[in-house]
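Enquirer: Sequence and predicted structure below; questions after.
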Amino acid sequence: MPNPAKAPVMLEPVPHWNKLCKEDEVLLFRAGEKIGAGRVDMRAMDGSVFWLIQSGGMGRHMVHANDGLTVYRRPGRSG
């Protein structure tokens, strides 16, 4: 019987960052390579910018739409 604790987590792509919510857990990718992870702290109303509290104690980082990133959200945490 499969172990649900070891099941892969399906990530939701977030093409429109104005759909991100505070506390959403996200992964950041550039050219298919994971470059960051954390949780959304706040975002601009137009979705052009959001602040990420980076995982692993790496601090807070501003992410801009022109950074060329693809954002994926872990499901079930969106407000």
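Expert: In hand now; what should we look at?
Enquirer: For the rest of this, base every contact and every neighbour count on C-alpha atoms.
Expert: Will do.
Enquirer: Once you drop chain neighbours, what's closest to residue 25?
Expert: The spatial neighbour of residue 25 that comes closest, neighbours along the chain excluded (C-alpha to C-alpha, 6 or more residues apart in numbering), is residue 39 at 4.3 Å.
Enquirer: got another, please set it beside the one above:
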Amino acid sequence: MYRHKPARRRQALPQAPLPDWSRLSRNDQVEVQMHHGTVMSGTIDMIAANRSVFWLIRNDGAGRTMVCYGDAVSVTKVATAQREHAAA
């Protein structure tokens, strides 16, 4: 007889700021913390081939914002589970 085993849920790992942006790509969900403490979240719309700059479509409805590596910001990639929870 078949016995149903529910899928295990992955525990979300604590997210840390990325030291470099080499693993970022278009459509990634990220949080950007500015040097003065403001946090923006959204989806990467366009990203330069050298990963030095990207355009963020902001979740707060404020349009697109250009984020540059040299602007003293920290970028954290948001995990898939957090995105699904935020959408619910």
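Expert: Structure's in. What do you need? In this text the structure is predicted, and so the values were computed from the model without any measurement.
Enquirer: Just give me the match in structure 2 for the residue nearest to residue 25 of structure 1.
Expert: Taking TM-score structural alignment, the alignment pairs residue 39 of structure 1 with residue 43 from structure 2.
Enquirer: what about its match, how many neighbours?
Expert: For residue 43 of structure 2, the neighbour count with other C-alpha atoms under 10 Å is 20.
Enquirer: got it, and residue 35 of structure 2?
Expert: Look at residue 35 of structure 2: counted by other C-alpha under 10 Å, it has 11 neighbours.
Enquirer: tally of neighbours for the counterpart of residue 67 of structure 1 in structure 2?
Expert: The pairwise alignment with structure 2 assigns residue 67 of structure 1 to residue 71, based on TM-score structural alignment. By other C-alpha under 10 Å, the residues close to residue 71 of structure 2 number 10.
Enquirer: if I look at residue 71 of structure 2, how far off is residue 19 of structure 2?
Expert: Shown here: residue 71 of structure 2 relative to residue 19 of structure 2, a distance of 14 Å by C-alpha to C-alpha, to the nearest Å.
Enquirer: Please apply the same query to residue 51 of structure 2.
Expert: Applying C-alpha to C-alpha to residue 51 of structure 2 and residue 19 of structure 2 gives a distance of 12 Å.
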